[in-house]
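> Predicted model follows, preceded by the sequence.
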Amino acid sequence: MYNGIGLTTPRGSGTSGHVVKNASALRPGQEARNLQRQRDRDRAPKAKPVDQGIVEHNRRRQVEVECLELQDELEAQGCAEDEVEARVDTLRKQLLQNLDRLDPSRSRKIRHFETQRVAEAKSRENQRLASALRVEEGYTEGAAFDRELQELRREKRLLERERQALEDRDP
């Protein structure tokens, strides 16, 4: 047996025990397709765009949770019902005014089923990484291998330099 393949002993099997690759099952060109499939699997998936409607809903939901927590706290203290409603309404109005600044991730940890929050956090991380690596806004994967596109970009840079040089000469 070699690397867990083959018989432990060839005795009584009618074979020599020599392990040979079975190439009869492969058709011509199949290896290239298998390599391409493996490359496709290894390539990172593109990030899903964040649905702003769901993010907005989660922020409003967080506002309501904080209002309910305040209401429970005030009721436990024995405050009057009118006072509880008034304080909860003022808190709700204050939080709704600052809704765009409300961070939904500060209230609790992200759970595995909250895909929108995960996607939002991942997109922020990708933006920071892209700015750190100075990746252009309209970057497309594989564009460096497109000779025509690279030639157009080179010509555009040359024209821009010439225009800049003319502006510098003429004050």
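Structure's in. What do you need?

> contacts, neighbours, all on C-alpha from now
Will do.

> Gln66 belongs to a helix?
One correction, residue 66 is Glu, not Gln. Yes: judged by DSSP: H, G, I helix; E, B strand; the rest coil, Glu66 forms part of a helix.

> Count the residues that sit near it.
The local packing of Glu66 (other C-alpha atoms under 10 Å) involves 16 other residues.

> put this beside the first:
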Amino acid sequence: MYGNVGLSTPRGSGTNGYVVRNLSFIRTRKDTTQFESLEESKSKASSLLNRKPNQDILNHEKKRQVEIQCIKYQQKLEDEGKYKETEIEDLVNKQRQKLLSTLDNMKDEKNIQEHQVHQLSQAKATENEKMMRALGIKRQDYVEGAAFDRDLQEQKKRDRAAQREKESEERSKKKRKRNR
């Protein structure tokens, strides 16, 4: 026994007799002022989920890729040994201007790393746009979370039913006019 804690004898206990700290114990917080309200946490979470990519960072990354391609092109020309330094610089500058003119058309790579947050958010935004187009959802009509609002869904259902009723009346009037 050590400091009045532990077993008087470790024999038959399956332990070596040493007292160790329980590392799996989770302490609860006593200060509740650190916790946010439910609404604050929801708004914070939604703002993190819908964070827009920074276009300046994305453009900088594209320009970096252009410079990498230019350096590879320059090394290739130097290895060939057919051109002088000034000619190589001119050719590389022409190539750089050509690549910079197509900067907007450059597609981002498919193998985006975890640390490339802005590329990930841009890819997610384009994926969401594709999905909205596929499902026929218009951006101006879309309200996030509206599908879970039962009152709103009931109202939309009544509106659609009224619209169908109106259209069927118009069709029947047209049919009657043709039959006269």
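Good, I have the coordinates. Predicted model only: the values in this text are computed from it and were never measured.

> Quantify their similarity with the TM-score.
In this superposition the chains share a TM-score of 0.57, using TM-score structural alignment, normalised by the length of the first structure; 137 aligned residues with a C-alpha RMSD of 4.0 Å.

> Give me the residue at the spatial middle of the second structure.
Closest residue to the average C-alpha location of the second structure: Ser121 at 3.4 Å, with C-alpha atoms, centre = their mean.

> Now the residue mapped onto that residue from the first structure: which helix or strand?
Matched across to the first structure, Ser121 of the second structure falls on Ala119, judged by TM-score structural alignment. Assigned by DSSP states H and E, Ala119 of the first structure belongs to helix 115-132.

> Checking Asp168 of the first structure next. Helix, strand or coil?
Secondary structure assignment for Asp168 of the first structure (three-state DSSP): helix.

> Sort out which residues of the helix holding Ala119 of the first structure are buried, please.
Neighbour counts over helix 115-132 of the first structure (16 or more other C-alpha atoms under 10 Å) mark 116-120, 123 as buried.

> what are the ranges of the helices in the first structure?
Ranges of helices in the first structure, per DSSP state H, are 30-42, 52-77, 81-97, 115-132, 147-169.

> Let's have these in TSV, adding distance to Gly138 of the first structure.
Listed next are the helices of the first structure as TSV, based on distance: least, C-alpha to C-alpha, whole Å:
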stretch	distance to Gly138 of the first structure
helix 30-42	23
helix 52-77	22
helix 81-97	34
helix 115-132	11
helix 147-169	13
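
> and Ser105 of the first structure, which of those is closest to it?
For the helices of the first structure, proximity to Ser105 of the first structure was assessed by C-alpha to C-alpha; helix 115-132 is nearest, at 7.7 Å.

> Could you check the angle that closest one makes with helix 52-77?
120 degrees (axes from the mean of the first three to the mean of the last three C-alpha atoms, to 10 degrees).
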